[in-house]
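Q: no FASTA, just this:
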């Protein structure tokens, strides 16, 4: 496929605004705080920022429950603050990507407040309503991603409404053309104010299997989340309409969060001939440590890191989308814990681990996404108690558990949360070693990671081994090297449990990306055997000094990018 779009050579930086930088001392990050750090982001070298939801919201699900799409939540500032941020970002050559949450709204949105009143007003069919079963129970056994039923009874209408997430997040009815028109109008509104593109929250869920058949329950489950929650029958029709109405006419970048998608069916989203989305976020590689046989809540029953599975997943997406679409590249975001704590080593080899995982990711074909703090090697918050968590997945599970339910004790839930909870990524950005990590002069909305005195932007940038500096080099390479954009991918040593090695080939030349993703010293004998007569002719990047050849063992979490000849 053509590789001439700006986002194909770009690196995009995700900002979780509550936790990025607080300018007014109220303990919550805000838009002026982001504007104040644009020079920092420019120096890092990123091309665009993706800002998680900043619209008016009751914050039941951290802003993903929107009550007014066109008004900035006062917690974050004003519309004028956002317009100023966009102008300042553009002045620095940085594009601005906003979050589009179009699968659901807040139950406080005026659309829902009207819809719940009756079955015959303008907004009645903006949401998905169904009658109770004869015994008064929910229309089906569909479950919510946050636990419990996906159906909530509304006495005013004497009907149930559907909510894939919290009961305060009713799902929109995309079968209603008025809903689609309203969504496209709000997208045009933000384009008129300078927004360059969209990250689309759970976009694969907007089309429903409207008969909502019961899922089978072989283990006696009361509520089930299954395959029918995503990729409904009209999904691609809706996305093609969105492309015609908004994305193509206004040249807006699009990346969709697509749970339930595979490397094969992702082509339906991103093949340029279909005119839908530019990219989708895959979950395949982020689920390699999920235990499919675990009891609910499965998320808190993690398996050990399996590098072979990670290589299989990432390679499948690389190979499937090559010349058929474009990949997103990420290990961290607002919904994922810190990768070096989850799969790497956030202690003795924190620098090496952070840069090794970055190397294997940024060497792939696709657009890399860097989550705030990833560029300095921030870690999970090992100092949290259950009472410290704000993440609704943890708090809801804690309420259901009491002390022991569903195979977890409170102690086990805490250990699991410290490993996998979304709050591990949402702890405030660690700017320096002053009070509250330089994030705020007030009381932070979420507890600060206790390691901020040693892990922070100011300290990292003074180190000989600087994660920030390494990311700068990776990003610069992404901008300059056409082989990173267009080169063919080939996995090496697919079954090696410690080495992630692959080549990128372009215009008759070959580059090697290799990382030892283990805390052990690993021989390179097998790698040399695969490469044969090919030797390193140029080292482009390495996280250990003084390596010029491949015949020496790889040190713990050692990584390099080299040209072969």
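A: Yep, that arrived. Everything numeric here is computed off the predicted structure, so don't read it as measured data.
Q: from here on, contacts and neighbour counts on C-alpha atoms
A: Will do.
Q: Quick one: neighbours of residue 167, just the number.
A: 21 (other C-alpha atoms under 10 Å).
Q: residues touching it, list them.
A: Residue 167 is in contact with 150-152, counting by C-alpha atoms under 8 Å, 6 or more residues apart in numbering.
Q: which parts of the helix or strand harbouring residue 191 are buried?
A: Assessed by DSSP states H and E, residue 191 sits inside helix 177-192. Going by neighbour count (16 or more other C-alpha atoms under 10 Å), the buried part of helix 177-192 is 179-180, 183-184, 187-188, 190-191.
Q: In three-state terms, label the residue nearest the centre of the chain for me.
A: The C-alpha lying nearest the average C-alpha coordinate of the chain belongs to residue 333 (C-alpha atoms, centre = their mean; 3.9 Å). When classified by DSSP: H, G, I helix; E, B strand; the rest coil, residue 333 comes out as coil.
Q: Now it. Nearest residue, chain neighbours left out?
A: With sequence-adjacent residues excluded and distances taken as C-alpha to C-alpha, 6 or more residues apart in numbering, residue 333 is closest to residue 371, at 5.3 Å.
Q: State whether that neighbour and residue 336 are indeed in contact, as I suppose.
A: No: between residue 371 and residue 336 there is no contact under C-alpha atoms under 8 Å: 9.8 Å.
Q: Would you map the strands across the stretch 1-150 of the chain?
A: Assigned by DSSP state E, counting those that start in this stretch, the strands in the stretch 1-150 of the chain fall at 12-15, 48-51, 55-56, 68-72, 95-100, 129-130.
Q: Out of these, which is closest to residue 548?
A: When these are compared by C-alpha to C-alpha, strand 12-15 sits nearest residue 548, at 31.5 Å.
Q: what about residue 232, neighbour count?
A: Using other C-alpha under 10 Å, residue 232 has 16 neighbouring residues.
Q: For residue 421, see how far away it is.
A: Distance, residue 232 to residue 421, by C-alpha to C-alpha, to the nearest Å: 29 Å.
Q: Mind jotting down where the strands sit in the stretch 401-550 of the chain?
A: 404-405, 408-409, 488-492, 499-506, 509-516, 536-542.
Q: elements contacting the fourth one?
A: Using 3 or more C-alpha pairs under 8 Å, 6 or more residues apart in numbering; DSSP states H and E as the contact criterion, the elements in contact with strand 499-506 are helix 482-486, strand 488-492, strand 509-516.
Q: picking that back up, how far does whichever helix or strand comes after the helix holding residue 191 sit from its chain's centre?
A: Downstream of helix 177-192, the next assigned helix or strand under DSSP H and E is strand 197-200. Chain-centre distance of strand 197-200: 12 Å, with C-alpha atoms, centre = their mean, to the nearest Å.
Q: try it against this one:
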């Protein structure tokens, strides 16, 4: 049966923020040799594929998301040869390696932009988006940067504004120019030829802008005191219909190579998100589904409705995926609390589709308060209180100084709880978040029903309960999540008469259960293997 599924459907993806995972040389910044040192841990944990946030040469204005060369490695992280070695050793362990492609914008220090801003008639001028000032001398339209302030900066040399939907040092590329598209596709081929298994593609839904660059309308939901960059609806600077033709071209490049994957970063409602699979499943293989990350109400009703909506909206043959955290969002344990984070981990690893884990979430790592003088994230600098440094702090490996991450001074402060919340300690604790994650990953890999089976909601009379059935062949696995603050006893005999507890988020529970009286503690989840008749 597994032969009918691609690896990216049955594997678990693990996001590594390279600056924060493992420092091998004591400079306080994680690097490629450090990641290679931790491959055994990732293999033990049960990870099948690692996705590396950007490692390309960069001035680091946005920590690698401002690319100055798409076909090399920044010396801060290592060398091209060291990346090749990492890929080789990962492949030897049966693990895949994905890179983070950043095609919407380049660094203003990229040779393309340096040439483009040198004169209006330079051959690279049309590689970026330039416009004359408005009649009052200001920006060409009212578009706002995601980091705060106008999305335009005036270039004094040529007297025109250039577009940057993020930092001024991240100039937006003009994807209506075929030469730009060819250059990025050639970069993709460079990495595919070196054995890279796929790309997570940054802000893919923003690649094409409205050709006339009209003003964006105001957002009627915005209120004073909220971040200024949210006061407009992004009607014209993202999610344009022409983007799908671009994505089809990217897919054609990936399809030149065997069994590669494209994962698109897309923050859109479900009904818009699913369009990125493509009309004939010729878009990205996995449009990232962040709806568990952005869900406003974390309760059984809201999550059940979300899962059912997503399952209905998927195009025929489209494969689902789920995400709980990443480098741009507060950590799940900080959003939900430790107990609910355990329940969320069970949800992530038992729903139908490909799960993506963010480094450290297997420990229940929490956001780390960053003193204002130590803030380095450009979004946090330009919009105080809304930075992303807190969820990017170093991985907590052990209780030694530097948390086992570095022998030097870490680039961001360590969490105060690292002596007690770390890999070494949690590996020895059968009740830890790490032990739970490890067990769920083992269970998922061994179970065809969890790994690639069907999904069906199971009705219950309890409003705080979310239950669903995963099935493949004759194997059935029941997942029950009690998101309420009180214990419950359920009659789920409609699913089957008996079963065996395979996992619990609470105290270790094992053994046979009769499904006409299943007991769950408050904020507890169970995975039950249904006995065959």
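A: Nice, thanks for sending it over. If you're wondering where the values come from, they're calculated on a predicted model, not measured in any experiment.
Q: Structural similarity score between the chains, please.
A: Taking TM-score structural alignment, normalised by the length of structure 2 as the basis, the two superposed chains have a TM-score of 0.91; 519 aligned residues with a C-alpha RMSD of 2.5 Å.
Q: quick revisit: any chance of TSV for the strands of the stretch 401-550 of structure 1, columns mean neighbour count and distance to residue 224 of structure 1?
A: Listed next are those as TSV, based on neighbours: other C-alpha atoms under 10 Å; distance: least, C-alpha to C-alpha, whole Å:
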stretch	mean neighbour count	distance to residue 224 of structure 1
strand 404-405	14	17
strand 408-409	18	19
strand 488-492	18	37
strand 499-506	21	36
strand 509-516	22	39
strand 536-542	16	47
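Q: Go through these and name the closest to residue 130 of structure 1.
A: Nearest to residue 130 of structure 1 among those is strand 404-405 (31.1 Å), distances taken as C-alpha to C-alpha.
Q: Show me the helices in the stretch 151-300 of structure 2, by range?
A: Using DSSP state H, counting those that start in this stretch, the helices of the stretch 151-300 of structure 2 run over residues 178-193, 243-254, 270-273, 291-294, 300-313.
Q: re the thing from before, closest one to residue 241 of structure 1 among the strands of the stretch 1-150 of structure 1?
A: That would be strand 95-100 among the strands of the stretch 1-150 of structure 1, by C-alpha to C-alpha, at 15.8 Å.
Q: how much does the closest one stray from structure 2?
A: Strand 95-100 of structure 1, aligned to structure 2 and superposed, deviates on average by 0.5 Å (mean C-alpha distance after the TM-score superposition for structure 1).
Q: before we move on, back to that, what lines up with the residue nearest to the centre of structure 1 in structure 2?
A: Mapped onto structure 2 by TM-score structural alignment, residue 333 of structure 1 lines up with residue 326.
Q: Could you report the neighbour count for residue 5 of structure 2?
A: 10.
Q: just residue 411 of structure 2 next, same as before
A: A count of nearby residues for residue 411 of structure 2, using other C-alpha under 10 Å, gives 17.
Q: Excluding chain neighbours, what is closest to it?
A: Excluding its sequence neighbours, the residue lying closest to residue 411 of structure 2 (C-alpha to C-alpha, 6+ apart) is residue 28, at 5.4 Å.
Q: these two touch, right, the one you found and residue 413?
A: No: shown here, residue 28 of structure 2 and residue 413 do not form a contact pair, counting by C-alpha under 8 Å, at 10.3 Å.
Q: more neighbours, the two?
A: The neighbour comparison of residue 28 of structure 2 against residue 413 (other C-alpha under 10 Å) goes to residue 28, with 21 against 18.
Q: and residue 53 of structure 1, which of the helices and strands packed on strand 499-506 of structure 1 is closest to it?
A: Residue 53 of structure 1 sits nearest to helix 482-486 of all these, at 29.6 Å, using C-alpha to C-alpha.
Q: Would you mind listing the buried residues in that closest one?
A: Within helix 482-486 of structure 1, the residues scored as buried using 16+ other C-alpha under 10 Å are 483-486.
Q: Out of those, the closest to residue 431 of structure 1 would be?
A: Nearest to residue 431 of structure 1 among the buried residues of helix 482-486 of structure 1: residue 484, at 31.0 Å, using C-alpha to C-alpha.
Q: Now do the contacts for that closest one.
A: Remark: with contacts taken as C-alpha under 8 Å, 6+ apart, residue 484 of structure 1 is in contact with 363-365, 478, 504.
Q: How about residue 89 of structure 1?
A: By C-alpha under 8 Å, 6+ apart, the contact set of residue 89 of structure 1 is 35, 38, 95-96.
Q: at 7 Å instead, please
A: Counting by C-alpha atoms under 7 Å, 6 or more residues apart in numbering, residue 89 of structure 1 makes contact with 38, 95.
Q: And it, how far from residue 312 of structure 1?
A: For residue 89 of structure 1 relative to residue 312 of structure 1 (C-alpha to C-alpha), the value is 38 Å.
Q: cool, and residue 495 of structure 1?
A: Taking C-alpha to C-alpha, one finds residue 495 of structure 1 at 9 Å from residue 312 of structure 1.
Q: higher neighbour count, these two?
A: Set residue 495 of structure 1 next to residue 312 and count neighbours by other C-alpha under 10 Å: residue 312 wins out with 17 against 13.
Q: Quick check: the aligned residue for that one in structure 2?
A: Alignment note (TM-score structural alignment): residue 312 of structure 1 maps to residue 305 of structure 2.
Q: Isn't the residue nearest to the centre of structure 1 up against residue 373?
A: No: using C-alpha atoms under 7 Å as the test, residue 333 of structure 1 is too far from residue 373 to be in contact (10.1 Å).
Q: Pull up the gap between residue 541 of structure 1 and residue 358 of structure 1, please.
A: The gap separating residue 541 of structure 1 from residue 358 of structure 1 is 12 Å, by C-alpha to C-alpha.
Q: one step back: what's the closest of the helices and strands packed on strand 499-506 of structure 1 to residue 414 of structure 1?
A: Residue 414 of structure 1 sits nearest to strand 509-516 of all these, at 30.1 Å, using C-alpha to C-alpha.
Q: got the angle for that closest one vs strand 488-492?
A: Following axes from the mean of the first three to the mean of the last three C-alpha atoms, to 10 degrees, one obtains 40 degrees for the angle between strand 509-516 of structure 1 and strand 488-492.
Q: which non-adjacent residue is nearest residue 389 of structure 2?
A: Nearest residue to residue 389 of structure 2, sequence neighbours excluded (C-alpha to C-alpha, 6+ apart): residue 377, at 6.0 Å.
Q: Same question for residue 227 of structure 1.
A: Leaving aside its chain neighbours, residue 227 of structure 1 sits nearest to residue 260 (6.8 Å; criterion: C-alpha to C-alpha, 6+ apart).
Q: Neighbours of the one you found, how many?
A: 19.
Q: That one contacts residue 230, correct?
A: Yes: Residue 260 of structure 1 sits in contact with residue 230 when judged by C-alpha under 7 Å, with a separation of 6.1 Å.
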